[in-house]
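>>> The sequence and its predicted three-dimensional model are supplied below.
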Amino acid sequence: MQVPITEETLNSLTTEQCNTNTSNIDELSELQILQIMNDEDKTVPFAVEKQLPVIASLVSDVVTSFRNGGRLFYIGAGTSGRLGVLDASECPPTFGVPRTMVQGLIAGGKEALVRSIENAEDDYQEGVRELQALHFSKKDVLVGITASGQAPYVIGAMEYAKNLGAVVGAISCNAKSQTFAAAQHAIFLDVGPEVITGSTRLKSGTAQKLVLNMITTASMIRIGKVYRNLMVDLTPVNKKLVERSKRLIKQATACSYEEASTAFEASGRRPKLAIVMILLGVDAETARSLESQSSGPISEMIRLYHSKQSAENDT
């Protein structure tokens, strides 16, 4: 339900309060300004830490969605929307996933990524229309991102997703965030008043970015996009990433550069498959077969191979 934003509403929001620690910031030197900003930023990770159990619960649902063919959507306005789009756009090259698997929606569309379109967040139905155009369903996950928690564009989309039966999360920096009413997972980042009153691109934005990093990174780890701490499913789309692929193959298998290069090419430039090929001494076809029979992790593929070998030996 859309609730009008009034002066009384704004007065009750933490993000709209004046920060007593920075009340004379306009009289400080450059270094003093930076020091006080740095001091305020130091509080952000602690605010995130308090929400780790909620974030973990959301990640668990995202993993379940991914394994069932679902997608993760971020939706936000202004800085929050841009952060969601940024996190989503970095998933394909980092983890080798389809561009549709994690998507970011921002009030005002692509133009809002580079130019402020502040009134776009007031359209309660636009977020709903965008989800419908993307065939959002109950097997998908929607995470609303809004520092104040009052953007109608975000709230409308979240309520639509909730009514469909989808998992809905909310990331907000106000305890009275309207987004929490539609969220199964309410992530309240209590970063306090901003250095500059109401400028939520500062501590609020930093906190949101940390949480978004956690959601996608932890989810990708859980579905097997990481082996040890190596991003083995990266997409080598340029020379740097090609060399990084060979390097991580070496790190994962302790092989030579030449062996890594050979396996990399034989695998169809799939670092993950190349690692399995070297670790198990199998060809690309066998590695692909193991991948298709597993849920993704290299460790599972290795166990599956040894289990088959053991069964064959017993017969």
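Everything's here; your move.
>>> Every contact and neighbour count from this point should use C-alpha atoms.
Noted.
>>> For Gly144, give its distance to Ala263.
In this view, Gly144 and Ala263 are 42 Å apart by CA to CA, to the nearest Å.
>>> for the stretch 51-200 of the chain, what spans make up the strands?
Counting by DSSP state E, counting those that start in this stretch, the stretch 51-200 of the chain has these strands, from start to end: 72-76, 102-106, 141-145, 167-172, 185-188.
>>> Pasting the second one now:
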Amino acid sequence: MTQSQLPGTERISEAHRDLDTLPTADIVTALLEDQARGAQAALEAAAALTRAAEEIAARLARGGRLLYAGAGTSGRLAQLDAAELPPTFSWPTERAVALLAGGREAMWEAREGAEDDAEQGAADLLALDPGPNDALLAIAASGTTPYALGALHAAKQVGTLAVGIANNPGTPLLAGADIAILLNTGPEVISGSTRLKAGTAQKIALNTLSSSVMVRLGKVYGNLMVDLKATNAKLRARAVRLVQAATGHGESESAAALEACGWQVSAATVMLLRGVSAEEARARLEASGGHVRAALE
């Protein structure tokens, strides 16, 4: 197979054939400049990311889950995205589930052969009993990884929204998805090492997608993350600053409101802005589906 016939992520970068002969500063510069191209690839996928965010938010608003499936770097990035939603947005852990080829142990120790098992990808997804209110993000730089494809096909069979994220155009993962997100990053500085800009583009896309969904679900007021979990001293201090920023009240008043509301930023915000009790603030939030702006109105 010629270079032109290979997927973009597998081609050899002609611009970096002499990489090992360069001074360290030039190696660093080459890698950094290429990473910027990963960010550009994610930006070029804005329309597809927008559609996915809207479709996913609609399903999650009906009680669904955000599911992920991937192998290797893609799967580890999926695990990271899922793990960050609970502390950042108080999103229930059971409603952000990432499947990694080879199991959780593959997060720390590479199990490259596990990615070749499409049946296991399907079985792992179906074990979660997915339905039409759930959404799956199937991620693979190559766009051909059997594990991710197996999960994608299983999702479609049960009516789960199937979103495919890949770094090569015209691949089975994108062709088979309900929504295809192409992150066209091309050859890597270190040929074939998709943990580089392909992974960077995936991380940006996942951050953007899940954060956009959380904004649509009311987990943000203005640009303040009013549903974070204040589980340590640093986060409690952040919670106080967030309430101050949201309400214009001082530090002591904000801290007292948070204490009354069990350190729930959204409730403390409603409590102070509407001059109601903690109980009334929580009731307003419950009635509004957790949206601070709606609770205030």
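All right, it came through fine. This structure is a prediction, so every number in the text was calculated from the model and none was measured.
>>> on that earlier part again, the strands of the stretch 51-200 of structure 1: which one's closest to Ser12 of structure 1?
Closest to Ser12 of structure 1 of these, according to CA to CA: strand 167-172, at 14.2 Å.
>>> quick one: the closest one aligns where in structure 2?
The alignment of strand 167-172 of structure 1 onto structure 2 (TM-score structural alignment) spans residues 161-166.
>>> Show me the contact partners of the matching stretch.
The contact list for stretch 161-166 of structure 2 (CA atoms under 8 Å, 6 or more residues apart in numbering) reads 52, 56, 132-143, 152, 155-156, 173-174, 176-184, 202.
>>> Comparing that stretch with structure 1, how large is the average distance?
On superposition with structure 1, the mean distance recorded for stretch 161-166 of structure 2 (mean CA distance after the TM-score superposition for structure 1) is 0.7 Å.
>>> Now which residue in structure 2 aligns to Val143 of structure 1?
Using TM-score structural alignment, Val143 of structure 1 sits opposite Leu137 in structure 2.
>>> Also Val85 of structure 1?
Correspondence of Val85 of structure 1 to structure 2, assessed by TM-score structural alignment: Gln79.
>>> Could you tell me how many residues sit around the equivalent of Met301 of structure 1 over in structure 2?
Mapped onto structure 2 by TM-score structural alignment, Met301 of structure 1 lines up with Ala295. By other CA atoms under 10 Å, the residues close to Ala295 of structure 2 number 20.
>>> and the longest helix for structure 1?
helix 203-222 (DSSP state H).
>>> Skip ahead from it and say which helix or strand is next.
Later in the chain than helix 203-222 of structure 1, the nearest helix or strand by DSSP states H and E is helix 239-253.
>>> Show where that following helix falls in structure 2, residue numbers please.
Aligning helix 239-253 of structure 1 against structure 2 (TM-score structural alignment) gives residues 233-247.
>>> List the superposition-based mean deviation of the matching stretch with respect to structure 1.
Mean deviation for stretch 233-247 of structure 2: 0.9 Å (mean CA distance after the TM-score superposition for structure 1).
>>> rewinding a little: compare Gly144 and Ala263 of structure 1 (neighbour count), which wins?
Between Gly144 of structure 1 and Ala263, counted using other CA under 10 Å, the more crowded position is Gly144 (31 against 24).
>>> so the more buried one makes contact with Leu83?
No. With contact defined as CA atoms under 8 Å, Gly144 of structure 1 does not count as touching Leu83 (11.5 Å).
>>> This completes my enquiry, with thanks.
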